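Q: no sequence for this one, just the structure:
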């Protein structure tokens, strides 16, 4: 059955590229969530003034991949211990966040975080926000499939490509077969 979760792990160009590669993911849309301004633009969100995070809304088939598995990919492919920052991207718009759709998703998110803490996967505390989903604003068209359309751009080669290599090392069995 198709389900949906919205995740923010820094720049949505990076997270979109990662989750588009995952078997069981039906669709990935970049956008904005968690702020106070209606219909924000990319420039407004980047200013940090709207309160929105850059996010991806993932539609997935839970018969092929569980939310727990998606969250392990999420935590593996970004740094959930840096508050409002991913690499050189700094600001609340780049915060680590899980926007859940129902109580069960919230419980799973908290369980995964607790397990990662218990296993001491990260030397520092996970600061990922777990919040109820709010209005999702789809990003402008030029952000969709950004990596696929711009893979030779320096940002894509320096930031996104290493994330995909890491994904391949840690989750090869979760990658769509046509991408291997």
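A: Yep, it's here. What you are looking at is a predicted structure, and each value in this text was computed from that prediction instead of being measured.

Q: from here on, contacts and neighbour counts on C-alpha atoms
A: Fine.

Q: which strands and helices sit next to the helix ranked longest in the chain?
A: Scanning the chain for the helix with the most residues, using DSSP state H, yields helix 103-118. Applying 3 or more Cα pairs under 8 Å, 6 or more residues apart in numbering; DSSP states H and E, we find helix 103-118 packed against helix 67-76, strand 129-132.

Q: Quick check: residue 92 vs residue 37, distance?
A: 14 Å (Cα to Cα, to the nearest Å).

Q: nope, residue 68 is what I was after
A: 31 Å.

Q: Comparison target, given below:
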């Protein structure tokens, strides 16, 4: 990998799912679960779960743009969650589970808006894409017990029923980008 890195902040339901997928993407240095887009400093998991802080569960992805670009990260992101569900993903309901891209600069914001328009026009989805673009969000890392959740708990039912299929889909849809390990 090169010495250059970029950072993306993505919200697409439970952060354990996005973390597991992006930890396996070639060119990603790390994927850290956390919270962004709210009005409270240093929120806790318990506070965010109430839906009252305005934060979304997110993953902060540090990546090598010479190996994988922001647009390619977004393609993977859109393939592993349903961007037509407003403030939810499946049984996870509330604004903390919203679909959002939190761009860190003007270029990311431009690309995010383009990709959302492309996803909406693609005909892949049965409803309009509701993914929000929320520039300027501050990232707060999640508590340690939320990090590497899938790696540490792969045999738990939630991991087997929810996370494993998303990871398998990402590997199948992007075999040159998502590793088998």
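A: Cool, the structure landed. Keep in mind it's a predicted model, so treat the numbers as computed, not measured.

Q: neighbour-wise, which of residue 92 and residue 37 of structure 1 wins?
A: A direct count of neighbours by other Cα atoms under 10 Å for residue 92 of structure 1 and residue 37 places residue 92 higher, at 22 against 14.

Q: Just give the nearest non-adjacent residue to the more buried one, would you?
A: Excluding the flanking residues, the one nearest residue 92 of structure 1 by Cα to Cα, 6 or more residues apart in numbering is residue 84, at 4.7 Å.

Q: And for residue 64 of structure 2?
A: residue 5 (4.7 Å).

Q: so which helix or strand takes in residue 43 of structure 1?
A: If you go by DSSP states H and E, residue 43 of structure 1 is part of helix 42-46.

Q: Mind reading off the mean deviation between that helix and structure 2?
A: In the superposition with structure 2, the average deviation recorded for helix 42-46 of structure 1 is 0.3 Å (mean Cα distance after the TM-score superposition for structure 1).

Q: got a list of contacts for stretch 17-28 of structure 1?
A: Identification of contacts with stretch 17-28 of structure 1 by Cα atoms under 8 Å, 6 or more residues apart in numbering yields 16, 56-65, 77, 145-148, 160, 163-164, 167, 174-177, 179.

Q: Quick one, which of those residues are buried?
A: With burial judged by 16 or more other Cα atoms under 10 Å, the buried subset of those is 16, 56-62, 77, 145-147, 160, 163-164, 167, 174-175.

Q: In helices only, show me those residues.
A: Per DSSP H, the subset of those in helices is 16, 146, 147, 163, 164, 167.

Q: which one of the residues you listed is nearest residue 131 of structure 1?
A: Distance to residue 131 of structure 1, by Cα to Cα, is smallest for residue 16 among these, at 20.0 Å.

Q: Apart from its neighbours in sequence, what residue is nearest the equivalent of that closest one over in structure 2?
A: Pairing criterion TM-score structural alignment: the partner of residue 16 of structure 1 within structure 2 is identified as residue 19. Using Cα to Cα, 6+ apart and skipping residues adjacent in sequence, the residue nearest residue 19 of structure 2 is residue 31, 5.5 Å away.
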